[in-house]
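A.B. asks: coordinates only, no sequence provided:
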C-alpha cells in the first residue's frame, strides 16, 4: 500500500496507513505531521518510512484501534486517566469522548458511575460544565471534576455560604456567595476551574461607590458574554447585576420595581432568541411567586406574572421552580404537590394551566423530602421528585421515561451539560453521572 507508514511508539512498532491517521483530523498531532494530502512533511527516521514518538505504547495501541474502528476498548489493566492523558497529547480527546457516549437523549441515558463527596449531608447544588465535567457545592467549598471525573483543586469561599455557581466556559467558574457582615466580603468571584485560582471578584457600584452585596442566582449569555446575578444589599436593596464575563467589570444594574421582588430570586435564565432575562422569585424565599421577563435595553419588564391578588386554589400556590421553554413560548412551573403547570408567554399575566398528564410520579421511599427541580434540554423537559427524574416530550409534554438508580436517596439538585446528566443526592453527597450510549453500542 502506497500510504503505509510505521510508527515507533516508545520502542514498539505499529504499522498503519495515513488514511487511518487522517481519521484523527487536522487538529491532531498527526495532522501536524502530514501535509494537506496527508503526505509526510519531512524526512523520517532512517529513511524507512518510520516515525518515532516517545510515548506510552499500550495507550497508543488503544487509540490506534479507535482510529481504525471508531470503537473504544480499554483493557482492564490500563488506567483510564493514563489513556486520557495520552489522548490529550495526540489531540484525540474528542474522539475518545464521542466513543464513550453519544448525543444526550433523556430517553436513552444510562447510569455510568456514582461519585461520593467528602462532606456528608452538606451537598447543596451541582452544575454541569460544557465539556462533560461538573462542580458540586459543599457548604463553602466547590469541588471541581473534569470530564474524566478526576477531582481538581477545589474552589474555596472562605466560609461563605454558596448560593449558586456555574461554568462561564470550559475553563472558568463563577460562584455566588452570601456576604459575611463581620468580614465585609461576599458577592461573587471568578475562578480558574483547573487550578482553583481566584481570578477576580465582581463589584457592585452605585454612583461610583462600591457596595457590599450577597449574590443569589446566576445566569450567563454565551452570545454577549454577559453574566447576570441577583443581588441583595445590606439594607435589603434588591436588583439584578450585569457584568462583562471577560473583564469582570459591571456594565448594568436593574433595580426592582414596586410590588415586584426580583433581587432574592431563585432562578435566572438568559433567553437567546429574544435576548431577554427570565427572573423568578420562588418559595421558600418568599411566600408568593413573582415571575417576569426583563428587557435590559429598555429597562423594563415585558412580561410578568404573580400569584398575588388573584383567586388561586391552594394547589396553585407555592411555586417551587420555574423554567422557560422558549421554543414552545411557554413557562413550566412546579408546585409543592409536584404538579406541573404551564403558562403561555404570548398572554401577559395569564393563568397557569395545570396538566394532569404531566404530573410527577412519586417513587421509592426517600427518607428526606427535597424540593423538585426543572430543566430542559434538546426539546425535552426534566423534573425531579423524591429520588427519580421524569422525562417529558412532545407538544403535550407526555411522560416518556423515568430515571432512578436502584438505591438512590432524595435528589436535591441535577444539571445537564456536556452531553451528561449529573444528579446530586442528599445521601452522603452522592452524585450520579448519566450518559447516552453511542448508537452503535445499542445495535
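C.D. replies: Perfect, thanks for sending it. If you're wondering where the values come from, they're calculated on a predicted model, not measured in any experiment.
A.B. asks: drop to CA atoms for contacts and neighbour counts, all remaining ones
C.D. replies: Noted.
A.B. asks: and residue 86, which helix or strand is it part of?
C.D. replies: The secondary structure element spanning residue 86 is helix 80-90 (assigned by DSSP states H and E).
A.B. asks: quick one: end-to-end length of stretch 328-347, please.
C.D. replies: Between the opening and closing residues of stretch 328-347 there is a gap of 13 Å (Cα to Cα, to the nearest Å).
A.B. asks: rewinding a little: distance between the helix or strand following the helix holding residue 86 and the chain's centre?
C.D. replies: Next along the chain after helix 80-90, taking DSSP H and E as the criterion, comes helix 93-100. Relative to its chain's centre, helix 93-100 lies at 19 Å (Cα atoms, centre = their mean, to the nearest Å).
A.B. asks: quick check: buried residues in helix 93-100?
C.D. replies: For helix 93-100, a neighbour-count test (16 or more other Cα atoms under 10 Å) marks 93, 95, 96, 97, 98, 99, 100 as buried.
A.B. asks: and stretch 15-24, by the same measure?
C.D. replies: Along stretch 15-24, the positions that meet the burial threshold by neighbour count (16+ other Cα under 10 Å) are 16, 18, 20, 21, 22, 23, 24.
A.B. asks: for the second one, which non-adjacent residue is spatially closest?
C.D. replies: When you say that, I think you mean residue 18. Sequence neighbours aside, residue 3 is the residue nearest to residue 18 in space, at 5.5 Å (criterion: Cα to Cα, 6 or more residues apart in numbering).
A.B. asks: what count of nearby residues applies to that neighbour?
C.D. replies: For residue 3, the tally of surrounding residues (other Cα atoms under 10 Å) stands at 13.
A.B. asks: so who does it touch?
C.D. replies: Listed by Cα atoms under 8 Å, 6 or more residues apart in numbering, the contact partners of residue 3 are 17, 18, 19.
A.B. asks: packing partners for whatever helix or strand the last one lives in?
C.D. replies: Assigned by DSSP H and E, residue 19 falls within helix 18-22. Helix 18-22 is packed against helix 29-33, helix 57-69, with contacts defined by 3 or more Cα pairs under 8 Å, 6 or more residues apart in numbering; DSSP states H and E.
A.B. asks: give me the contacts around it.
C.D. replies: For helix 18-22, the surrounding residues in contact (Cα under 8 Å, 6+ apart) are 3, 4, 5, 30, 31, 38, 39, 67, 68.
A.B. asks: from these, keep the buried residues only.
C.D. replies: Those of these that meet the buried threshold are 5, 30, 31, 38, 67, 68, by 16+ other Cα under 10 Å.
A.B. asks: put this next to the first one:
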C-alpha cells in the first residue's frame, strides 16, 4: 500500500562504472564516457543497464579498435595507436557504435590558414583520365570527374563507386542532390544528370531555339544550384551563350536568365557560377587572357525577376591605368555573400561585399 513516502529509484550516476567484454577483452569505464557518444549511439543505450548487474556487457567486436573508440570518447581525440588501423576500419567501427560524427570531427584536418595550408592526403582515381572537375558534399564526401567518368569518395576519402558516362571528358560537375550529379563538357553538347545510387542517366537538357539557327550544339561551361533550381551556362560554336534556369523536380527548362552574343570579352560565356543563399542571387564571371592582358566581367542576376542587378567589367591591364591590375580569377563565398578577385599582376586578393537585395 502506498503510504505517500515512496520515492522513485534513483537512476544510475554518470560517475558509476560499467564493465564491457569486447571480443573477449575486458574494459571498465564510466557511464559518462559511453554517454559521450550521444543519445542515439549504441554505447549510450548500454548506460540504461543496471549497474548492479555484475556480468559485463558482451560486444562481439574487435577489442583493439574498441580501445581507440574508448579513447575518442574520453578525450575527443584519437590516440597514437589509431595509426595501426586504416581509416576504413575506424569508420566501420564508428558506424557500428553510432559515433561516426565524433570520428569525423577527430579526423578532420585543422582549419585552413592561408600559407600554412598543407596536403592532408591524396586521392588518385583508379581509372583512366586526369581529374578535370570536383564537387563536394556537406557530409565531407567528394565527387571527382576524370575523363568521362565520375568517382565518388566518402567523408574519409574511401572510394565508394564510379559511373562511366557517355561523355569523353567532363569539365563541369554540380551535386544537385546527395546522389545526383549534373555534368557537362566543353567538347560535347548538353547538360546531363546521373544518379549514383541507381547508376543511371536520368536525362539531359539542351539549349535550342527554333527561331535562331545559331543556337545549336550548345556546350556547358558552368553549373550551380539552389534548393529548387539548377543554373547552367551554355555556349554555342558561334559564341552565343546564355544561362538556363532549370527546375530541379522536373528537370525542365524554366527560363533563360541571360542571353548574349559572345563577340567580346564582356559577352563571353560564364565560366563560373555561384548561387548566394543569403540574397537568392546568382553570381557569374568570365575571365580571358589575350595580348592586352586579362579581361572579363562579374555579374549578379536575380532569377526571381530574371534580370541582372549588378556588374563589374575590367577591359585588360594594357588598355587603361585604372584597370592596370585586372582580375585573373573571381570566386564567391556563398555563406558570407562575398566576392573575391585575384589580381593578375600583383597576385593580391580583393574583396567585395554584396549588398543587393
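C.D. replies: Alright, I've got the coordinates. For clarity, every value in this text was computed on a predicted model and none was experimentally measured.
A.B. asks: follow-up on the earlier one: the helix holding residue 86 of structure 1 vs structure 2, mean deviation?
C.D. replies: On superposition with structure 2, the average gap between helix 80-90 of structure 1 and its aligned counterparts reaches 1.4 Å (mean Cα distance after the TM-score superposition for structure 1).
A.B. asks: for the aligned partner of residue 228 of structure 1 in structure 2, what are its contacts?
C.D. replies: With TM-score structural alignment as the criterion, the equivalent of residue 228 of structure 1 in structure 2 is residue 231. If you count contacts by Cα under 8 Å, 6+ apart, residue 231 of structure 2 has them with 223, 224, 225, 243, 244, 245, 246, 273.
A.B. asks: which residue is the nearest non-sequential neighbour of the aligned partner of the last one in structure 1?
C.D. replies: The alignment partner of residue 273 of structure 2 in structure 1, by TM-score structural alignment, is residue 268. Ranked by Cα to Cα, 6+ apart and with sequence neighbours excluded, the top spatial neighbour of residue 268 of structure 1 is residue 279, at 4.8 Å.
A.B. asks: give me the neighbour count for that neighbour.
C.D. replies: The local packing of residue 279 of structure 1 (other Cα under 10 Å) involves 30 other residues.
A.B. asks: structure 2: which residue goes with that one?
C.D. replies: Taking TM-score structural alignment, the alignment pairs residue 279 of structure 1 with residue 284 from structure 2.
A.B. asks: wait, doesn't residue 432 of structure 1 sit right on residue 110?
C.D. replies: No. With contact defined as Cα atoms under 8 Å, residue 432 of structure 1 does not count as touching residue 110 (10.3 Å).
A.B. asks: trace residue 66 of structure 1 over to structure 2, please.
C.D. replies: For residue 66 of structure 1, the aligned residue in structure 2 is residue 72 (criterion: TM-score structural alignment).
A.B. asks: which residues sit in contact with residue 84 of structure 1?
C.D. replies: Under the criterion of Cα under 8 Å, 6+ apart, the neighbours of residue 84 of structure 1 are 93, 96, 148.
A.B. asks: would JSON lines of the buried residues of helix 93-100 of structure 1 with distance to residue 264 of structure 1 be doable?
C.D. replies: Converted to JSON lines, the buried residues of helix 93-100 of structure 1 look like this (distance: Cα to Cα, whole Å):
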{"residue": "93", "distance to residue 264 of structure 1": "41"}
{"residue": "95", "distance to residue 264 of structure 1": "43"}
{"residue": "96", "distance to residue 264 of structure 1": "42"}
{"residue": "97", "distance to residue 264 of structure 1": "39"}
{"residue": "98", "distance to residue 264 of structure 1": "40"}
{"residue": "99", "distance to residue 264 of structure 1": "43"}
{"residue": "100", "distance to residue 264 of structure 1": "40"}
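A.B. asks: nearest to residue 236 of structure 1 among those?
C.D. replies: Checking the buried residues of helix 93-100 of structure 1 against residue 236 of structure 1 by Cα to Cα gives residue 97 as the nearest, at 46.3 Å.
A.B. asks: trace the closest one over to structure 2, please.
C.D. replies: Matched by TM-score structural alignment, residue 97 of structure 1 corresponds to residue 104 in structure 2.
A.B. asks: got the contact list for that match?
C.D. replies: 155, 156.
A.B. asks: so how far is residue 164 of structure 2 from it?
C.D. replies: The spacing between residue 104 of structure 2 and residue 164 of structure 2, counted by Cα to Cα, is 29 Å.
A.B. asks: can you check residue 73 of structure 2 too?
C.D. replies: For residue 73 of structure 2, the distance to residue 164 of structure 2 under the criterion Cα to Cα works out to 41 Å.
A.B. asks: could I get the full set of strands for the stretch 251-400 of structure 1?
C.D. replies: Using DSSP state E, counting those that start in this stretch, the strands found in the stretch 251-400 of structure 1 span residues 267-271, 276-281, 290-295, 300-306, 319-325, 330-335, 340-344, 353-355, 374-377, 380-385, 388-393, 398-403.
A.B. asks: now these as CSV including distance to residue 56 of structure 1?
C.D. replies: Listed next are those as CSV, based on distance: least, Cα to Cα, whole Å:
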stretch, distance to residue 56 of structure 1
strand 267-271, 45
strand 276-281, 50
strand 290-295, 54
strand 300-306, 59
strand 319-325, 48
strand 330-335, 51
strand 340-344, 53
strand 353-355, 57
strand 374-377, 39
strand 380-385, 42
strand 388-393, 42
strand 398-403, 39
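A.B. asks: if we compare those, which one ends up closest to residue 255 of structure 1?
C.D. replies: Ranking those by distance to residue 255 of structure 1, with Cα to Cα as the measure, places strand 300-306 first at 9.9 Å.
A.B. asks: mean deviation of the closest one from structure 2?
C.D. replies: When structure 2 is overlaid, strand 300-306 of structure 1 sits 1.2 Å from its aligned residues on average, using mean Cα distance after the TM-score superposition for structure 1.
A.B. asks: give the aligned range of that strand in structure 2.
C.D. replies: Following TM-score structural alignment, the partner segment of strand 300-306 of structure 1 in structure 2 covers residues 307-313.
A.B. asks: ok, and what's touching stretch 182-196 of structure 2?
C.D. replies: Around stretch 182-196 of structure 2, the neighbours that count as contacts under Cα under 8 Å, 6+ apart are 161, 163, 167, 169-176, 179-181, 200-207, 217-223, 232.
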